[in-house]
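# requesting a structural model of the entry that follows:
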Amino acid sequence: MTAWQKLNYDICALRQTRREVRNRWKCVLEELGFQREVDSLLSVTKLSTISDSKNTRKAREMLLKLAEETSIFPASWELSERYLIVVDRLITLDAAEEFFRMASRTYPKKYGVPGLADGQKELPCLPVPSP
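Below you'll find the model as predicted:
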């Protein structure tokens, strides 16, 4: 494999991982009722900022909690500012804690979770029954 082929492969793998992470977030947001807003909530550009500097610490803590206690991110994933901004938006909407609960149910950290088919890496996005 040439250096260019390896680089191309690495870029494709990174893009695929990013799509998977985005789809996981999209799945949880849709389950929380943000079907119409999901794309705008996940849309982050160079001009996007934290809405309130007071939320920065809370957003960072929530993002770390998501990374440590769920499988919404792959194990080797480096947390990015993109999802810090998304969590900030969820805090502003008072939906961050509910997002964490839903992500914990949909993407539990435990491996070997019953219901996983052979070769399946995660649970499919399924509706969570109402209490």
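# can we go C-alpha only for contacts and neighbour counts from here?
Fine.
# which residues touch the residue nearest to the spatial centre of the chain?
In the chain, the centroid-proximal residue (C-alpha atoms, centre = their mean) is Trp25; its distance is 4.0 Å. Residues in contact with Trp25 (C-alpha atoms under 8 Å, 6 or more residues apart in numbering) are Ile72.
# element containing it, please.
Taking DSSP states H and E as the definition, one finds Trp25 inside helix 3-31.
# how much distance is there from that helix to the middle of the chain?
The chain centroid and the centroid of helix 3-31 are separated by 11 Å under C-alpha atoms, centre = their mean, to the nearest Å.
# buried stuff in it?
Under the neighbour-count criterion of 16 or more other C-alpha atoms under 10 Å, helix 3-31 has 21-22, 24-31 buried.
# before we go on, could you also do this sequence so I can check it against the first one:
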Amino acid sequence: MHLRNEREVLGQRLLVKVDFSLLQEWQRLNYDIYTLRQIRREVRNRWRRILEDLGFQREADSLLSVTKLSTMSDSKNTRKAREMLLKLAEETSIFPASWELSERYLLVVDRLIALDAAEEFFKIASRTYPKKPGIPCLADGQKKLHYLPFPSP
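Predicted structure coming up:
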């Protein structure tokens, strides 16, 4: 009888340790998700501010809205949009250092090109979010910026 109670106690202790370990892992994961959402929100707010400065107060949210059904307005603009997005990433701090460029902002830049506002957007982004000296533009260990997985036209 005594041996059985010891086994049960040891089993319960093990379960508590496993539960605590899972809880810690869940908390870390939850924090990482929260942090990523905050970063995404900050990047989106930066883009919104610049769009509003350009005069797109009413259209800012729709310009930033990207869904699975969103497409490039003109295949001729794909290369120009990609180049402009890379230029924004390299020459401004509109994106965090470790940010991987996404299709979302490629589509937004494409829309700006179609509206003939991409160059002005870049000028405002450069003034508002200049690349800060001494802060690397690449994440630690990163050799180059992440390029977008889109074929050249």
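# what's the TM-score for these two chains?
With the length set by TM-score structural alignment, normalised by the length of the first structure, the two chains reach a TM-score of 0.83; 112 aligned residues with a C-alpha RMSD of 1.1 Å.
# how close does the helix holding Trp25 of the first structure sit to the second structure?
Superposing on the second structure places helix 3-31 of the first structure at an average distance of 0.4 Å from its equivalents, by mean C-alpha distance after the TM-score superposition for the first structure.
# okay, the next helix or strand after that helix sits on what stretch of the second structure?
Heading C-terminal from helix 3-31 of the first structure, the first helix or strand you meet, by DSSP H and E, is helix 38-42. Here helix 38-42 of the first structure aligns to the second structure at residues 60-64, judged by TM-score structural alignment.
# likewise stretch 57-72 of the first structure?
Taken onto the second structure by TM-score structural alignment, stretch 57-72 of the first structure occupies residues 79-94 there.
# list the buried residues in that stretch.
Within stretch 79-94 of the second structure, the residues that qualify as buried by neighbour count (16+ other C-alpha under 10 Å) are 79-82, 84-86, 88-94.
# which of the residues you listed lies closest to Arg58 of the second structure?
Minimum separation from Arg58 of the second structure among those (C-alpha to C-alpha) is found for Ile94, which lies at 21.3 Å.
# what's the burial count for the closest residue to that closest one other than its chain neighbours?
In space, not counting the residues next to it along the chain, Ile94 of the second structure is nearest to Tyr129; the distance is 5.7 Å by C-alpha to C-alpha, 6 or more residues apart in numbering. For Tyr129 of the second structure, the tally of surrounding residues (other C-alpha atoms under 10 Å) stands at 18.
# do the same with Trp77 of the first structure
As a measure of burial, Trp77 of the first structure has 12 neighbours, counting by other C-alpha under 10 Å.
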